[in-house]
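*Asks:* the amino acid sequence is not available; the structure is as follows:
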């Protein structure tokens, strides 16, 4: 079984969080916040921008501002390739 998050991190993706502020469609003077989070590839963030394009095309709430942060949960010092297998016998 593959863990999608682990595979994404090995491929260079980082846990990306976007705070999206948008105008409410029913009350244009009010802002509302939506938090989007997924594994994405910085600095281009293709998944985030695909989501934002969908938002602008399909949803009524006009975007006000977006704050993006990302963090690599796996760091090079924490992951090492293993060349062998250790068998433990009982």
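*Replies:* That came in fine, so what should we check first? Note that the coordinates shown come from a computational prediction; the quantities given were computed from them, not determined experimentally.
*Asks:* drop to CA atoms for contacts and neighbour counts, all remaining ones
*Replies:* OK.
*Asks:* quick check, central residue of this structure?
*Replies:* By Cα atoms, centre = their mean, the chain has its centre lying nearest to residue 38, at 2.6 Å.
*Asks:* buried ones in the helix or strand harbouring it?
*Replies:* Following DSSP states H and E, one finds residue 38 within strand 27-40. Buried residues in strand 27-40, counted by 16 or more other Cα atoms under 10 Å: 31, 38-40.
*Asks:* so which residues of this structure form strands?
*Replies:* Ranges of strands within the chain are 14-24, 27-40, 63-71, based on DSSP state E.
*Asks:* next, the one to line up against it:
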């Protein structure tokens, strides 16, 4: 069985983070980095681990992190048809 599928069944969600950081060589310029992974909301341990790594090992100082997440496996959504149309 696929590991990511099992993780999704255990409430892991696809998480996207936009990380704005200051360029090391140009201190007045912001750069954007997108990070995406399966993570467990609301604590986000994988994102926290990545940001800790960034803070310890990379020169670009963090400015702002924006996080969004959603479940990939969820109950089916349906609506009733409002009419029946017939073509020739």
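*Replies:* Received it, and whenever you're ready, just let me know what you need. In this text the structure is predicted, and so the values were computed from the model without any measurement.
*Asks:* need the TM-score from the superposition.
*Replies:* Remark: TM-score between the superposed chains equals 0.83 [TM-score structural alignment, normalised by the length of structure 2]; 76 aligned residues with a Cα RMSD of 0.8 Å.
*Asks:* separation between residue 38 of structure 1 and residue 12 of structure 1?
*Replies:* Between residue 38 of structure 1 and residue 12 of structure 1 the computed distance is 13 Å (Cα to Cα, to the nearest Å).
*Asks:* that older thread, post-alignment, the strand holding residue 38 of structure 1 versus structure 2, mean distance?
*Replies:* After superposition onto structure 2, the mean distance of strand 27-40 of structure 1 to its aligned counterpart is 0.4 Å, using mean Cα distance after the TM-score superposition for structure 1.
*Asks:* and that strand, how far from the chain's centre?
*Replies:* From the chain centre to the centre of strand 27-40 of structure 1 is a distance of 14 Å (Cα atoms, centre = their mean, to the nearest Å).
*Asks:* try stretch 42-62 of structure 2
*Replies:* For stretch 42-62 of structure 2, the separation from the chain centroid amounts to 14 Å (computed by Cα atoms, centre = their mean).
*Asks:* next one: stretch 17-24 of structure 2
*Replies:* Per Cα atoms, centre = their mean, the centroid offset for stretch 17-24 of structure 2 relative to its chain is 16 Å.
*Asks:* got it, and stretch 25-43 of structure 1?
*Replies:* Distance, centroid of stretch 25-43 of structure 1 to centroid of chain: 13 Å (Cα atoms, centre = their mean).
*Asks:* out of the buried residues of strand 27-40 of structure 1, who's nearest residue 66 of structure 1?
*Replies:* Among these, residue 31 lies closest to residue 66 of structure 1 (Cα to Cα), at 12.2 Å.
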